[in-house]
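A.B. asks: I would like the atomic coordinates for the input below:
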Amino acid sequence: MCTLEGKKGLILGIANEQSIAWPCAQAMQAAGALLGATWQTEKSRTYVEPLLDALGVDLRMPLDVSDDAQLEAVFDAVAQRWGRLDFLIHSIAYAPKDDLHGKVLDSSREGFALAMDISCHSFIRAARLAAPLMSQGGSLVAMSYLGSERVVPNYGLMGPVKAALESAVRYLAAELGPVGIRVNAISPGAIETRAASGINHFDALVTDYAERSPMVGALTANDVAPLCVFLASDGARAMTGATLYVDGGYNIVT
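C.D. replies: Below is the predicted model of the structure:
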C-alpha cells in the first residue's frame, strides 16, 4: 500500500543533506516515485544539485516562494513535463533572525508578515497551483512543529506561524477533499538541521526530546521519511486534515 510506483511528486525545501526534505525525497524515490525538486538561491543550488544528481532528478528549478513568478514557473514546468501531479511536500519555513530570537510581544510587523508569508501562505499558494494538476486526486503535505500548539522555549514567533499553517491544512483539506485531494501536516520532533540551528538553545531542546520522549533517543530526518511516503501513497487515501507527530511520543509528555 506504500508503493509510489507511477506517481509524480514535487519536493519543496531541500536546502542541503541535513534538510528534513532530503531523506523524504530519497525514500519517495525508493518507493517508486518520479520526483521534481527546487532550490531557493544560487548559493543553496551548490548544495542541492549534487543531491538531485544522486537521485537522477531531471525536473529541477530555482524557487523563492516569495516570488509568485518563480512559483508559477515551477508548476507550469510540471504541467508541461508530466501533465499531472500526485503529491507535493512543502518543507519551507523562515523568520527574520531578530524576530525569531525575540519575544512574540516584540515581533515586528514586517518580520511577522514575512514569516507568515513564507512559512504558511506559500503552502496555500502552492496548493492552489497544484490542485488543477491533481485531477485524479493527490496529497499535499506541510511540515509543522509542536510549538504550534504549546509554548516551546525559544521557538517564539514561529509558534503562531505554525499554528496558522496547521489551521490552513484543515481548511484546505475541507475545501479540496471533494475533488480527492488530501492535505495533512507532519509535526517532527527536535531534529538537528541547518534551519533549526537558528533557534536559540536548540541543542538543549534536542537533548530534552532524547531524554523525555517515551521512545528515548535522538530523532533524525530519516524518521520522518516513511510517513511522507505513506501520506503520498494510496494507503492514506482516507486520511486528510490531520497533524501527525513523528517525535517519539514527546507530544504526550509535555
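A.B. asks: use CA for all of it now, contacts and neighbours both
C.D. replies: OK.
A.B. asks: Nearest residue to the middle of the chain?
C.D. replies: Closest to where the C-alpha atoms of the chain average out (CA atoms, centre = their mean) is Ser91, at 2.3 Å.
A.B. asks: Now do the same contact list for the spatially closest residue to it that is not a sequence neighbour.
C.D. replies: Counting by CA to CA, 6 or more residues apart in numbering, the nearest residue to Ser91 once its immediate chain neighbours are dropped is Gly13, at 4.7 Å. Gly13 sits next to 19, 21, 38-40, 90-92 when contact means CA atoms under 8 Å, 6 or more residues apart in numbering.
A.B. asks: hang on, Ile186 is in a strand, isn't it?
C.D. replies: Yes. Checked against DSSP: H, G, I helix; E, B strand; the rest coil, Ile186 lies within a strand.
A.B. asks: Please name the residues that touch it.
C.D. replies: Neighbouring residues of Ile186 by CA under 8 Å, 6+ apart: 141-145, 243-246.
A.B. asks: try 10 Å
C.D. replies: 91, 141-146, 166, 224, 227-228, 231, 242-246 (CA atoms under 10 Å, 6 or more residues apart in numbering).
A.B. asks: Buried residues of the helix or strand containing Ala79, list them for me.
C.D. replies: Applying DSSP states H and E as the criterion places Ala79 in helix 68-81. Within helix 68-81, the residues scored as buried using 16 or more other CA atoms under 10 Å are 71-72, 74-76, 78.
A.B. asks: quick one: which of those is nearest to Tyr250?
C.D. replies: Set against Tyr250, the nearest of the buried residues of helix 68-81 by CA to CA is Leu71 (35.0 Å).
A.B. asks: Look at Ala238 and say how many residues are nearby.
C.D. replies: 10 (other CA atoms under 10 Å).
A.B. asks: Then Gly83?
C.D. replies: Here the number of neighbours of Gly83 (other CA under 10 Å) works out to 13.
A.B. asks: Same check on Thr243?
C.D. replies: Residues lying near Thr243 (other CA under 10 Å) number 21.
A.B. asks: what sits against it?
C.D. replies: 141-146, 166-167, 169-170, 183-187.
A.B. asks: Just the ones of these in helices?
C.D. replies: Under the assignment DSSP state H, the contacts of Thr243 contribute 166-167, 169-170 to helices.
A.B. asks: Proceed likewise with the subsequent sequence, for comparison:
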Amino acid sequence: MLKGKRGLVVGVANADSIAFGCAAKLRAFGADIALTYLNDKARSHVEPLARQIDATLILPLDVTQPGQIKAVFESIREAWGSIDFVIHSIAFAPKDDLHGRIMDCSQTGFLQAMQVSCHSFLEMAHHAEPLMNPGGALITMSYYGADKVVNNYNLMGPVKAALESSVRYLAKELGDSGVRVFAVSPGPLRTRAASGIAHFDELIDMAVARAPSHRLVDIAEVGRSVAFLVGGGASGMTGDVIYVDAGLHHMA
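C.D. replies: Alright, predicted model coming up:
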C-alpha cells in the first residue's frame, strides 16, 4: 500500500512508543523509514529498533537544540531528495509544572512544553514543505485532554489544544501544495512519556471502564490508522483530529 513512499518518524524511545508502533506499521506496508533518537543514551535503545524494521536512516534530533531539526531535513534531502510523510510523536513538560495547577505553572515550563510539544511540529512542517511530494502528510499526536478537562493532564491540555489548532492552520496553508495535515488522538497508552502523568493508572482504569468496548487501544492500532492517513485512502481528508481510542471520546 505504501511501497515507494518515504518518511520521517520522530519520537521513538523504546518498543512501546507510539512512534515505534507507527514506524513498524508504515514499514510493514512498504514505506521507507527514517528514525531519530534524542541523544547518545537513547541511541542504544533506538538503533536495535531501527534494524528491526530496516530503517533507511537514523538521525540525532533534540528539538530544543537550535539547528537540529534543519539538519535532519537536510540529511533527508541529501539521501532521498523528497519525502512523503512526517510523523511527530514527541511531547514534554517539566514534572513540577505538569503535576501542578495550570495557573501555577512557571513561564519557563509552559514555554518549554509548547516548544517541544507544539512548536517543533510547526518547525518540522517549515523544513519539510520544500521536500514534500504532492499527496504527502504531516501527522502529530494529540490526546482527548486537548478538548475536555482530564484530571491530572493539567498543563498538557492547553498545549495539545494549541497543537490541534496548529494542525487546522497548517492544513489550510499547505492545501494548495497537496500536503495534508492531521492530529491522531490515541486513548491512554502505557508509554514511558505517559507515565509522567500523575495517577496515570487511574486514567487507564477510567478509559477501560468508559470506552464502549471496555479496552485500551495498542500502538499497532495507532500505527494502522497512521498508515491509512499516509496512504491514498485518506486523499480527501485534511485538518482533522482522528481519534483512535476505542470510542472513549464519545462518552459523556
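A.B. asks: tm score of chain vs chain?
C.D. replies: Scored against TM-score structural alignment, normalised by the length of structure 2, the superposed chains reach a TM-score of 0.98; 252 aligned residues with a CA RMSD of 0.8 Å.
A.B. asks: Could I get the ones in helices among the contacts of Thr243 of structure 1 in CSV, plus columns for neighbour count?
C.D. replies: Below are those laid out as CSV (neighbours: other CA atoms under 10 Å):
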residue, neighbour count
Glu166, 26
Ser167, 18
Val169, 27
Arg170, 19
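A.B. asks: Alignment lookup: the residue nearest to the centre of structure 1 to structure 2.
C.D. replies: Per TM-score structural alignment, the equivalent position to Ser91 of structure 1 in structure 2 is Ser89.
A.B. asks: Skipping adjacent residues, who's closest to the counterpart of Asp147 of structure 2 in structure 1 in space?
C.D. replies: Asp147 of structure 2 maps onto Glu149 in structure 1, with residues paired by TM-score structural alignment. Among residues not flanking Glu149 of structure 1 along the chain, Ala163 sits closest, at 6.4 Å (CA to CA, 6+ apart).
A.B. asks: ok, the one you found to Ser148 of structure 1 distance?
C.D. replies: 4 Å (CA to CA, to the nearest Å).
A.B. asks: Which members of the contacts of Thr243 of structure 1 are the farthest-apart pair?
C.D. replies: The widest separation within the contacts of Thr243 of structure 1 (CA to CA) is 18.1 Å, between Leu146 and Val183.
A.B. asks: neighbour count winner among these two?
C.D. replies: The neighbour count for Leu146 of structure 1 versus Val183, taken as other CA under 10 Å, is higher for Val183 (30 against 23).
A.B. asks: Contact partners for that one?
C.D. replies: Val183 of structure 1 neighbours (CA under 10 Å, 6+ apart): 87-88, 127, 138-142, 168-177, 231-232, 239-243.
A.B. asks: Quick one: map it onto structure 2.
C.D. replies: Matched by TM-score structural alignment, Val183 of structure 1 corresponds to Val181 in structure 2.
A.B. asks: can you check Thr41 of structure 1 too?
C.D. replies: By TM-score structural alignment, Thr41 of structure 1 lines up with Asn39 in structure 2.
A.B. asks: what about its match, neighbour count?
C.D. replies: Asn39 of structure 2 has 12 nearby residues by other CA under 10 Å.
A.B. asks: That one is in contact with Asp62, isn't it?
C.D. replies: Yes. The pair Asn39 of structure 2 and Asp62 passes the contact test of CA atoms under 10 Å, sitting 7.1 Å apart.
A.B. asks: Can you list the helices and strands that the longest strand along structure 2 packs against?
C.D. replies: Across structure 2, the longest stretch assigned as strand under DSSP state E is strand 132-141. Judged by 3 or more CA pairs under 10 Å, 6 or more residues apart in numbering; DSSP states H and E, strand 132-141 of structure 2 is in contact with strand 6-10, helix 18-28, strand 83-88, helix 120-128, helix 156-174, strand 180-186, helix 219-230, strand 241-244.
A.B. asks: quick one, which of those is nearest to His250 of structure 2?
C.D. replies: Closest of these to His250 of structure 2 is strand 241-244, at 9.8 Å (criterion: CA to CA).
A.B. asks: Phe200 of structure 2 maps to what in structure 1?
C.D. replies: Aligned by TM-score structural alignment, Phe200 of structure 2 pairs with Phe202 of structure 1.
A.B. asks: quick one: contacts for its match?
C.D. replies: By CA under 10 Å, 6+ apart, the contact set of Phe202 of structure 1 is 153-155, 190-192, 196, 208.
A.B. asks: ok, the contacts of Gly13 of structure 1 vs Gly56 of structure 1, which is closest?
C.D. replies: Thr38 (13.5 Å).
A.B. asks: host element of the closest one?
C.D. replies: strand 34-39.
A.B. asks: relative orientation of that strand and strand 8-12 in degrees?
C.D. replies: Angle, strand 34-39 of structure 1 to strand 8-12, by axes from the mean of the first three to the mean of the last three CA atoms, to 10 degrees: 20 degrees.
A.B. asks: before we move on, back to that, now the ones in helices among the contacts of Thr243 of structure 1 in JSON lines, with distance to Ser107 of structure 1?
C.D. replies: JSON lines is the format used below for those (distance: CA to CA, whole Å):
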{"residue": "Glu166", "distance to Ser107 of structure 1": "21"}
{"residue": "Ser167", "distance to Ser107 of structure 1": "21"}
{"residue": "Val169", "distance to Ser107 of structure 1": "24"}
{"residue": "Arg170", "distance to Ser107 of structure 1": "26"}
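A.B. asks: Can you tell me what Gly223 of structure 2 aligns to in structure 1?
C.D. replies: Counting by TM-score structural alignment, the partner of Gly223 of structure 2 is Ala225.
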